[in-house]
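> Test case, fold it:
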Amino acid sequence: MSPAEKRFQSGHVSSIAATHLLHDTYTSFFAPLLPLLSEKLGFTYALAGALSVVQRIPALFNPLFGIIADRILIRSGIILCPVVAVVSMSLIGLAPSIIMLAVLMLVSGITAAVYHVTAPVLMRRVSGDKVGRGMSFFMFGGELARTVGPLLVTAAVSWWGLEGIWRLIPVGLIASLLLFLNLRTIRKEDLLHFSTPAKEPLLKSFRGMTPLFSTILPIMFFRGFSKSALALFLPSYMVDHGHSLKTAAIALAVLELAAALGALGAGSLSDRIGRRKVLLGIMLISPALMYLFTLSGGIVLWLLLILMGLLFFASTPVFMAMIHDLNSDRPSLANGLFMTMNFAAGSAIAMLVGFAADHCGLLLTYKITALLGLFAIPPALCVKK
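I've put the predicted structure just below:
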């Protein structure tokens, strides 16, 4: 790696993180609007989980998107995805039926699949030899979006009503244009690096990635129950326990703001002390925090929300740094496989959590997810130092 390739390009890192912020701000509208949408269209927690699955279905094609992206990495595509997400998610308040809502969720899911395969690869390139730090900035943008998104859409509902949130479209389009103009300054060399025709056989690439993926998949699965329960159903949990929709949205925003800070620090910390130590710490502490949350109220509940946010979502930049540590000549494929595993596991878990909430209630469901999180500890011990 030449001195130029080792350099951490702060400006471009910030720009790519900003596109993540924009994209995920709009795709985070569903959870805070869930109580209103379920009231308007009349669906259960299980169907809410199914709608989340619909949004994640395109992730099954991430490896294909990855193979394509390894040949052609287009900056404009990283902006086109947020544009489509802005429009589709701003229209969900107008959806006249569950089917139309599902269509809008599917469209936003396609943009998420394409974006989350291509953008991290470009982030890796402009991060130089500080990949963990770059992935932390990338995930900071995504997690901060899930703080901004609930607050933005809740404010929009209070101003214009559920069916008036389409007025947020111009805001997103203007932001997309500004970011596109900034991303055009990225050097062509940083794009061509991933477009070299000489690559190892596809099967050999898969074999080289298998040991890592077989280790992190069970960690992603078992820690995913609590993560999904919080990310998708926290507003409903808060409303069920006597809080207003505004308080529920604030709770989700607090969780996601803490998650943004946790993601920002975790990757950089793993650069210094190692990926295994960071992951193991997260897996050991998270189940206890989730269980205590179900027993708490008042100020303790808010303190636990902050602590859970700091830890529950901090593993993703560490995983992404581990993937790019492979130094594969097919980085988009590796990233695509990771995203497929992440979204596929999350989809299955979202449905399971939704069914459990319908039959057992959210309180007991949250306790069960805390216990399931303990099973992520053994595979975390198997991560190479």
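> from here on, contacts and neighbour counts on C-alpha atoms
Noted.
> Now do the contacts for residue 256.
Residues in contact with residue 256 (Cα atoms under 8 Å, 6 or more residues apart in numbering) are 143-147, 309.
> Against residue 260, how distant is the closest residue to it other than its chain neighbours?
Distance criterion Cα to Cα, 6 or more residues apart in numbering; nearest residue to residue 256, sequence neighbours excluded, is residue 147 at 4.8 Å. Residue 147 sits at a distance of 8 Å from residue 260 (criterion: Cα to Cα, to the nearest Å).
> from the contacts of residue 256, which two are the most distant?
Spanning the widest gap among those are 145 and 309, at 13.5 Å by Cα to Cα.
> For stretch 324-335, what is the distance to the chain centroid?
Chain-centre distance of stretch 324-335: 19 Å, with Cα atoms, centre = their mean, to the nearest Å.
> coming back round to it: including distance to residue 122, could the contacts of residue 256 go into a markdown table?
Output for the contacts of residue 256, formatted as a markdown table (distance: Cα to Cα, whole Å):
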| residue | distance to residue 122 |
| --- | --- |
| 143 | 19 |
| 144 | 20 |
| 145 | 20 |
| 146 | 22 |
| 147 | 24 |
| 309 | 27 |
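> one more, for comparison:
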Amino acid sequence: MKNNVNVLEDSKFQTSNVTALSIGHWIFDTYQAFLPAFLPIFLNTFSLTNMQGGALSAFNQFPSLIQPVIGYISDRRNLRWIVILAPAISAVTMSLLGVVPGYWTIALLLMIAGFSSAGLHAVGPAIAGKLSGNKIGRGMSFWMVAGEVGRALGPLAVVTVIKFFGLKSTPLLMIFGLGASVLLYFKLRKIPNHSVPNDELTNWRPALKKVAPFVLAISAINLSVAFLASGISTFLPIYLTGQGSTLWFAGASLTILQIAGVAGALVSGIWSDKIGRKPLLISAILISPIALVLFVYTSGFLRIVFLLIMGFAMISVQPVLMAWIQQSYPDQRALANGSYMAITFVIRSGIVIVIGWMGDQLGLSNAFLVCAGIMLITLPIVMLTPTNPIAKPIVK
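From the prediction side, this is the model:
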């Protein structure tokens, strides 16, 4: 008997439902993007080092370790409520960062926000992938574009509120996330449950063993991309304020980076459905580090140009990787996606600490150059990765 997942594979792209999920992702990531804009304030107020600032990002990403567990449960149970509640939880915790009394209170709020992020990023993309039919790349582009819009608006929104209303006014921003959760409830309750029944689930261990080389290759690619993406996304405001820029300009620069990423995320996933995942990955991994090096060594208008190019290429990698990994596990999307996202977030949580340490020892400019070099090293891995390693289902 044909299972529910395969029925979905034959279905058309469900634009309205994928869009509803993506809007929730957009609102959620708007709040998650507050942290880089807050970091220069925290470093100044609490006399923190770059490494301690990077550790705050690690607190936010550490809960992602539980994503495979959430994904495994989501393949069997309806966990839409996690997606519904996520914007509200993120809104409350991240908006309170402007009134926190100390470092460990910040860490606690970031961990709570991190648990909501773990749930959303394990369940949301899997549902979006199922609703995308045979256009998984397009579905991942919708999902990633929404997240990039949120990450673009978040820093600009919070620094603008701080500039005009003061640091203590940031809790006012939580109202939008609370409203988003209410809207998501009315939207997502109409989406049918696509969980696979227990007796039709594939045995994931043999499938995972069969594609182990592919999983390791994707993890290596993700590691190199994370050095550049985490470094620039987390430390760009600190880097620019250290060079004399205002907090507002530093936040606006991060918004410019993410706006370029919106275009990259939209184009890459859709194109990868047509021309393949590998050509787009190779192009992005070549362009991103070159643009970063040129960004470091230029100034003025040219620096903005290279920031745009870097954002477009750097962020275009993620929709392609997400489509590729879901394509490899068509019968257990949530488990596969949760495992992949857990690896992604854990890698990034460690990397931001390493980059913060390098910034303290070598300066952030040199730390960025090291990140660019690491990304280029990954090209041979991309070229040697199998193009279409589908894991065949093994029915219990």
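> how about the equivalent of the residue nearest to residue 256 of structure 1 over in structure 2, what does it touch?
The alignment partner of residue 147 of structure 1 in structure 2, by TM-score structural alignment, is residue 152. Residues near residue 152 of structure 2 by Cα under 8 Å, 6+ apart: 30, 33, 254-259.
> Switch the residues you listed over to JSON lines; also include distance to residue 294 of structure 2 and secondary structure.
What follows is the contacts of residue 152 of structure 2, written out as JSON lines (distance: Cα to Cα, whole Å; DSSP: H, G, I helix; E, B strand; the rest coil):
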{"residue": "30", "distance to residue 294 of structure 2": "28", "secondary structure": "helix"}
{"residue": "33", "distance to residue 294 of structure 2": "25", "secondary structure": "coil"}
{"residue": "254", "distance to residue 294 of structure 2": "17", "secondary structure": "helix"}
{"residue": "255", "distance to residue 294 of structure 2": "19", "secondary structure": "helix"}
{"residue": "256", "distance to residue 294 of structure 2": "16", "secondary structure": "helix"}
{"residue": "257", "distance to residue 294 of structure 2": "15", "secondary structure": "helix"}
{"residue": "258", "distance to residue 294 of structure 2": "18", "secondary structure": "helix"}
{"residue": "259", "distance to residue 294 of structure 2": "19", "secondary structure": "helix"}
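> Now list the buried members of those residues.
30, 33, 254-259 (16 or more other Cα atoms under 10 Å).
> Residue 171 of structure 2: which of the residues you listed is nearest?
Distances from residue 171 of structure 2 to those, taken by Cα to Cα, are shortest for residue 30, at 14.1 Å.
> contacting residues around the counterpart of that closest one in structure 1?
The equivalent of residue 30 of structure 2 in structure 1 is residue 25 (alignment by TM-score structural alignment). Shown in contact with residue 25 of structure 1 (Cα under 8 Å, 6+ apart): 142, 144-149.
> what's the answer for residue 337 of structure 2, then?
Residue 337 of structure 2 neighbours (Cα under 8 Å, 6+ apart): 68, 71, 122, 125-126, 322, 325-326.
> Out of those residues, which comes closest to residue 375 of structure 2?
Closest approach to residue 375 of structure 2 among these (Cα to Cα): residue 322, at 18.2 Å.
> rewinding a little: over in structure 2, see which of the contacts of residue 256 of structure 1 survive.
Counting by both residues aligned by TM-score structural alignment, their matches' Cα atoms under 8 Å, structure 2 reproduces these contacts from these: 143-144, 146-147, 309.
> what would these look like in a markdown table with secondary structure and distance to residue 197 of structure 1?
Formatted as a markdown table, those follow (DSSP: H, G, I helix; E, B strand; the rest coil; distance: Cα to Cα, whole Å):
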| residue | secondary structure | distance to residue 197 of structure 1 |
| --- | --- | --- |
| 143 | helix | 35 |
| 144 | helix | 37 |
| 146 | helix | 38 |
| 147 | helix | 41 |
| 309 | helix | 42 |
